[in-house]
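Peer 1: pasting a predicted model and its sequence here:
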Amino acid sequence: MLVGAAAPAAAGAPVAAPELTVGGIDLEQATVLDLQKAMQGHRLSSVALTAFYLRRIDRLNPKLNAVIETNPDAVREALASDLHRARHGARGPLDGIPVLLKDNIGTADRQHTTAGSLALAAARPASDAFLVARLRAAGAVILGKASLSEWANFRSTTSSSGWSARGGQTNNPYVLDRNPCGSSSGSGAAAAANLATVTIGTETDGSIVCPSGANNVVGIKPTLGLVSRGGVIPLSAQQDTAGPMTRNMTDAAAVLSVIQGVDPADPATADARPFVRRDYLRALRPDALRGKRIGVFRGGGDVPVVNAVTDATIAKLRSLGATVVDNVDLPGLDDAFNNELPALLTEFKHDINAYLSTLGGQHPVDLAGLIAFNRAHAAQEMPFFQQEIFELAQATTGDLTDPTYVAQRTTATTAARHAIDSAIATHRLDAIIAPTNGPAWVTNHETGDDFTDFVAASGPAAISGYPNLTVPAGYARGVLPIGMSFFGGRFSEPTLISLGYAFEQATKVRVPPSYLPTLP
C-alpha cells in the first residue's frame, strides 16, 4: 500500500493526534516488554496492535510523510504471530511487535526497496536483508517502510533532509514546518509520532543519531559489523550500519539484541562474533552512572541553547554519581574529517555499482545509469536540488585498491579511532557525551538545509566505526528536541546502553509530539 506524499507543512490549526490507547494500554508509555505481558495475558493481540498502527498511519501520515508505504501483508504477519504464540508461546520481546524499516532496507515481499528514488521503483531484492530475516525469526511484524532522504542524503550538496521523489518531504512532528534531520528522517518522525512500536534506521554519519535527536527519540548506531549490512542499499561499507530508533532505551536494547548477528555474506560481521549473543536488556541499570567517568566533547558546535542543555546534562550526571570531565579534546579529528568525504565518494561508486549489479527487477545498472535516470526524470527527481554528489562520485575511479583512496580511508578511520581511544585512555573515561543536534531548522526547498545553528558530534564514532547512541536531553524554545549522545570504544554497546538508560530514567525528558504547524 503506497502512502501519499505531501509538501512541507503550512501554518494552520494544530494536528489533533488520535487516541494512543489500545486494549487499555497507553502506547506512549508502554515498552515492548509491557506489550509482551499484555499479549501473554490475552489483553492485546498482534493483530489488534498492527491494525491500530495502520489506522494511525492513515490519520497522521498525510501531515508527516514519515511512512513511504505500508506492508499489504502486515495483518497476515500479525495473525501468524498470534497463532504461534497460542501454540508455542512467545519467541521473545519482539514477537508480534510492528516494525517500520527505512526504505533502503531490503525486503523480498510485496513492498518496495528504493532509497526513495523512482529509479528503483521496479527493482526487486532477491531476499530479505539479513537484519529483516532476524526480525522475522523473532516474530516481528514488518509494518512498512519509513521515508528517508533520497539516497541516504548523498545526492546533492543543497538537499533538504527528509525529501525523496517517492515520499515527498518528511516533517518534524514537534513543529511541522521544521526539518526532521538526517537520512533516517522518516524512521525518527515515525517513532516519535507512534506510527509503529519501533523503527529501524541506517547511518553513515549522523543519519540515525541526528533524526533521533531532532525527533526526541532514542537512536543507537552500533559498532560497524555488529549488525549486518547485507541487503541494505549501500553508501559506504566502511561506515554504514543499521540500528534501532525507538521512544525509549528499553525498546532500543531489545531491538539491537535481535538484529545483531554474524552474516557470512558480510565480512565486517566476523569480528562481532564474540559479541552478537549479548542481551542488552540486561544492561538496563538505573544506577549505572554511579562511579563512572564521563567526558564531555564540545567540538560539535557552539549554540547557546544547546550549550544550556549540555550544562544541565552535566549537572544531572554529577548528581547521579558520575565524575564529569568537561571540554575533552579528541585529537587529530581534522585528518578524519578532511579525508572522510573523498573516501566516501569512491566507496559509494564502488558499493552502489556492486549492489545494482545483483539487484533483480528493472532499474539502472550502475551509478552512471542513476545519473542518467535523474536527468531524464528531472521534473520528478530534481525539482528542488540536483545531483552534485552523484557526479563527484562518478568522477572517481570507484577502485578500492587505488593508492590515493586507500590512503584517504586509512587516514580517516585511523585518526577517528585514535581520537576516541586516546581521549578515553588519557582521562580514564567510561564514555564520552556530546550534544547530538541543534534546534530543527525550518524546511526550505529553495535553499536546502540551514546549518546556522547546526550541531553535530556524530563524526568521530561514524568514521571510526565505533558505537554511538542518543537519548532525549532537553528542548530549544521549549518545544524543539535536543538529544545527548553517548559514545565510546569498539563494541562498548553494553556500557553505553546502561549509561543512556540511567540518564533516561533519571530525567524523563521525552514528551509526545505537539504537532504545531509552526513557531512564532
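Peer 2: Received it, and whenever you're ready, just let me know what you need. Numbering: from 1, shown residues only.
Peer 1: all contacts plus neighbour counts: C-alpha atoms, from now on.
Peer 2: Will do.
Peer 1: which parts of the strand or helix carrying Ala51 are buried?
Peer 2: Using DSSP states H and E, Ala51 falls within helix 46-64. By neighbour count on 16 or more other Cα atoms under 10 Å, the buried set for helix 46-64 is 46-47, 49-54, 56-57, 59-64.
Peer 1: packing partners of that helix?
Peer 2: Contacts defined by 3 or more Cα pairs under 8 Å, 6 or more residues apart in numbering; DSSP states H and E place helix 46-64 against strand 21-22, strand 67-70, helix 74-88, strand 98-102, strand 141-146.
Peer 1: how near is Val471 to Asp329?
Peer 2: Using Cα to Cα, to the nearest Å, we find Val471 at a distance of 22 Å from Asp329.
Peer 1: whoops, Ala431 was the one
Peer 2: Using Cα to Cα, we find Ala431 at a distance of 13 Å from Asp329.
Peer 1: among these two, which residue is more densely surrounded?
Peer 2: Taking other Cα atoms under 10 Å, Ala431 and Asp329 do not tie; Ala431 has more neighbours (23 against 16).
Peer 1: check it against this one:
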Amino acid sequence: MKINVVKLTIKKAASLMEQHAFSSYDLTKECLHRIEAMNQKGPALQAVLEVNPGALDAARRLDQERAEGTVRSLLHGIPLLLKDNIATGDDMHTSAGSFALRDSFASRDASLVRRLREAGAVFVGKANMTEWANFISYTMPDGFSARGGRVKNYFHPDFPVGGSSSGCAAGVAAGFALAAVGTETSGSIVKPSVHSSLVGLKPSIGLVSRSGIIPIARTQDTAGPMAKTAEDAAILLDIMAGCDSEDLATVSADVWKRQRAAHSYDCRREHCRIGVLRQFFAHITPSHKSLIEKKALQRMEDNGHQIIEVGNFAPYENIYDENTPDYLGEEVLIYEFKASLESYLRNWTRERTFLTLKELIQYNELHRDQAIPYGQEVFYRAEAAAESGYDSIYQKARERDYRVCVTCGLEKALQENKLDLLAFPHFYGCTVPARAGWPALTLPVGIDFQQGATALTLVGDQYDDWRLLQMASVLERLLN
C-alpha cells in the first residue's frame, strides 16, 4: 500500500496499522525517505536538523509489540517531529538551533518526551527552529538558525514560515512526520501553524510540563501539538498533559482529568457563540480577509453558529500603539530568561560546557560570524537586567499583563458577550492569550496562491483546552 503521509492523520494511521495495511516500520521509513528527498535536496526545506538514528529500530520494536497484542495508545508507532529545544536523552542533540550548543546532548528525556515514548510515539528527528526560540536578536528572520539555515514553507519557498516552531510546521506539512511538538512563548506555535495550514494548539500554562525544554520565561512558555486536525491535536494533548514535580506550574492531575472527562473531543454537534475581533482585521491582506469572511465566518453562520462582533477589545491599543501607558513590552521575558536558561544548562546538559548566560555571550562573541550573524542584543538585555535590579519593573509588567490581557481583555470579552470562543484573524493578537496563559488554537481557513495560508486563531477559557479542541473539530468539518 502506498502511504500518502502528507494527508494521513494520526487517527487514520492508527486504524490502518490495526488493519495491517502497513506497519510502523513502513510508515516511519516513508517519512525518513521524504526527509532524505526534500529536506536538503529538492526544495531544500531545511525543516529538520537531524534524523533519529534509532527511529526505524523503535518502529520495528513497536510493530513486534502490536503483533504480540500490545497497543499502547493511538500514538503506537506514529512518527513525530520534536522541536530542537525539547530534550531527548538519546543520540539526538538538543541545541535550540544554536551554534554554541550544536554538540550538546540532553542528560535525559523531557517530561513530555517520556510520556510520548511510553505511549508508543516514534521520534523521526529534531526540527529546525528560529534560533533560541527567536530570543537572541531583533533582526533574525523567522525560521533561521545558525545550525540549520532557514526553514522554507512547504507550499511555496517565498511564503512566510513564522517562528519559532517553523521547522515543526513545515515538516508536518511536507509529510516528514504525522504531527509535531512545538513550543511557544508568544506566537511560536500559532504563527507557523497558520502559515503551514495546521491545527496548532498553545495549551493553557500548566497543562503540559516544561521540564527539559530550553526556556525563555516560566510564566509564558509551553509546549503544544501541531497537527493536521483538531482530533489529532487532542490525541497528543491527552498524552502530553499531566503533573510533573519538576514543573510547579503543572496543574493537579484532578483538574486536567476533570477537564478532559467533561469535554470529550468526539465532536458532539453544538452551536457556538464566536466573538470576532474586528480591530485586528486591519492587519490582514484583502485576499486573506475575503477567505476568512466567506470560507469561514459566513459558512459558520449559515450552519447555525452565532458570529458576534466584538468592536472594542481593550488590549488592541496596548499591542499596536507604543504611546499607550500600558503598552505590552518584553520586560517579563527579559527578566525571567537568564535564571530559567541557567537552570536548564546546569540540570539538563550532559557536557555542562556552558553554565551561565554570560558564558554563552562570550562564546558567541568569539565565534561571531558562525554563531551570531544577526547579533545577540536580547542576550545582552537579559544579562543586564539581572545585574541592575529589575525586580520592581518586572512585577509591574506582570501586573500589567494580567490586567490588560485577562481582566480587561479575554475575560471581559467572553463574559460580557456570553461567548464560547474569541476569534482573531490570522495570528494577530496571539500575544494576548500567550501573556494570559490561556489556550489558543489555529483553525486553517485556506490558501491564497499569492499570499499563502491563513486561519482563524481561536481562544477559549483557561484550562478549557479540550472543549476548545472539541469546538474546533466541529468547525473544521464545515471548512473542509
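Peer 2: Sure, I can see it. None of the values given here were measured: they were computed from a predicted structure.
Peer 1: rewinding a little: and the helix holding Ala51 of structure 1 with helix 74-88, angle?
Peer 2: Interaxial angle of helix 46-64 of structure 1 relative to helix 74-88 (axes from the mean of the first three to the mean of the last three Cα atoms, to 10 degrees): 150 degrees.
Peer 1: just want the angle from helix 46-64 of structure 1 to strand 98-102.
Peer 2: Using the same axes, to 10 degrees: helix 46-64 of structure 1 against strand 98-102 is 40 degrees.
Peer 1: residue contacts, Pro383 of structure 1?
Peer 2: Applying Cα atoms under 8 Å, 6 or more residues apart in numbering to Pro383 of structure 1 gives no contacts.
Peer 1: what of the one 10 residues further on?
Peer 2: By Cα under 8 Å, 6+ apart, Ala393 of structure 1 lies in contact with Leu345, Thr346, Phe348, Lys349.
Peer 1: which of the residues you listed fall in helices?
Peer 2: Counting by DSSP state H, the contacts of Ala393 of structure 1 place Leu345, Thr346, Phe348, Lys349 in helices.
Peer 1: possible to save these as a markdown table with distance to Pro125 of structure 1?
Peer 2: As requested, those are exported to a markdown table (distance: Cα to Cα, whole Å):
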| residue | distance to Pro125 of structure 1 |
| --- | --- |
| Leu345 | 24 |
| Thr346 | 24 |
| Phe348 | 19 |
| Lys349 | 19 |
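Peer 1: out of those residues, which is nearest to Ala38 of structure 1?
Peer 2: The closest of these to Ala38 of structure 1 turns out to be Phe348 (Cα to Cα; 44.8 Å).
Peer 1: map the closest one onto structure 2.
Peer 2: Following TM-score structural alignment, the counterpart assigned to Phe348 of structure 1 within structure 2 is Phe337.
Peer 1: which residue is nearest the centroid of structure 2?
Peer 2: Nearest to the mean C-alpha position of structure 2, counting by Cα atoms, centre = their mean, stands Ile189 at 2.8 Å.
Peer 1: which ones are touching the counterpart of that one in structure 1?
Peer 2: Matched by TM-score structural alignment, Ile189 of structure 2 corresponds to Ile208 in structure 1. Neighbour list for Ile208 of structure 1: Gly182, Ser183, Ser184, Gly188, Gly201, Thr202, Gly219, Ile220, Lys221, Gly243, Met245 [criterion: Cα under 8 Å, 6+ apart].
Peer 1: re earlier: centre of the chain versus the helix holding Ala51 of structure 1, how much separation?
Peer 2: 20 Å (Cα atoms, centre = their mean, to the nearest Å).
Peer 1: quick one, that helix and strand 141-146 angle?
Peer 2: If you take the same axes, to 10 degrees, helix 46-64 of structure 1 sits at 10 degrees to strand 141-146.
Peer 1: what is the burial count for whatever residue of structure 1 lines up with Tyr138 of structure 2?
Peer 2: In structure 1, Tyr138 of structure 2 lines up with Thr157, judged by TM-score structural alignment. Neighbour count for Thr157 of structure 1, taken as other Cα under 10 Å: 15.
Peer 1: now swap in Gly300 of structure 1 and tell me
Peer 2: Gly300 of structure 1 is flanked by 17 other residues according to other Cα under 10 Å.
Peer 1: straight-line length of stretch 66-81 of structure 2, end to end?
Peer 2: The first residue of stretch 66-81 of structure 2 is 22 Å away from its last residue (Cα to Cα).
Peer 1: how far away is the residue nearest to the centre of structure 2 from Pro203 of structure 2?
Peer 2: Distance, Ile189 of structure 2 to Pro203 of structure 2, by Cα to Cα: 10 Å.
Peer 1: shared neighbours, those two?
Peer 2: When Cα under 8 Å, 6+ apart defines a contact, the residues bordering Ile189 of structure 2 and Pro203 alike are Gly224.
Peer 1: in the stretch 201-350 of structure 2, which spans are helices?
Peer 2: Remark: helices assigned in the stretch 201-350 of structure 2 by DSSP state H, counting those that start in this stretch are 230-240, 253-262, 286-291, 298-302, 315-320, 331-348.
Peer 1: what's the most buried one of the ones you listed?
Peer 2: Neighbour counts (mean count of other Cα atoms under 10 Å) averaged over each of the helices of the stretch 201-350 of structure 2 peak at helix 230-240, with a mean of 23.
Peer 1: so that one matches what in structure 1?
Peer 2: Under TM-score structural alignment, the match for helix 230-240 of structure 2 is residues 249-259.
Peer 1: who touches the matching stretch?
Peer 2: By Cα under 8 Å, 6+ apart, stretch 249-259 of structure 1 touches 31-33, 93-94, 131-132, 134-135, 138, 198, 218-220, 227, 243-246, 276-281, 284, 471, 497, 500-501, 504.
Peer 1: again with stretch 152-164 of structure 2
Peer 2: Under the criterion Cα under 8 Å, 6+ apart, residues 43-47, 129-131, 133-134, 142-143, 151, 169-171, 173-174, 183-184, 187-189, 191-192, 195-196, 451-452 lie in contact with stretch 152-164 of structure 2.
Peer 1: which of these are buried?
Peer 2: Neighbour counting by 16+ other Cα under 10 Å classes 44-47, 129-131, 133-134, 142-143, 151, 169-171, 173-174, 183-184, 187-189, 191-192, 195-196, 451-452 among those as buried.
Peer 1: among these, which ones are in strands?
Peer 2: Judged by DSSP state E, those include Thr183, Glu184, Gly452 as members of strands.
Peer 1: isn't the second one up against Asp221?
Peer 2: Read it as Glu184 of structure 2. Yes: between Glu184 of structure 2 and Asp221 there is a contact under Cα atoms under 8 Å: 5.7 Å.
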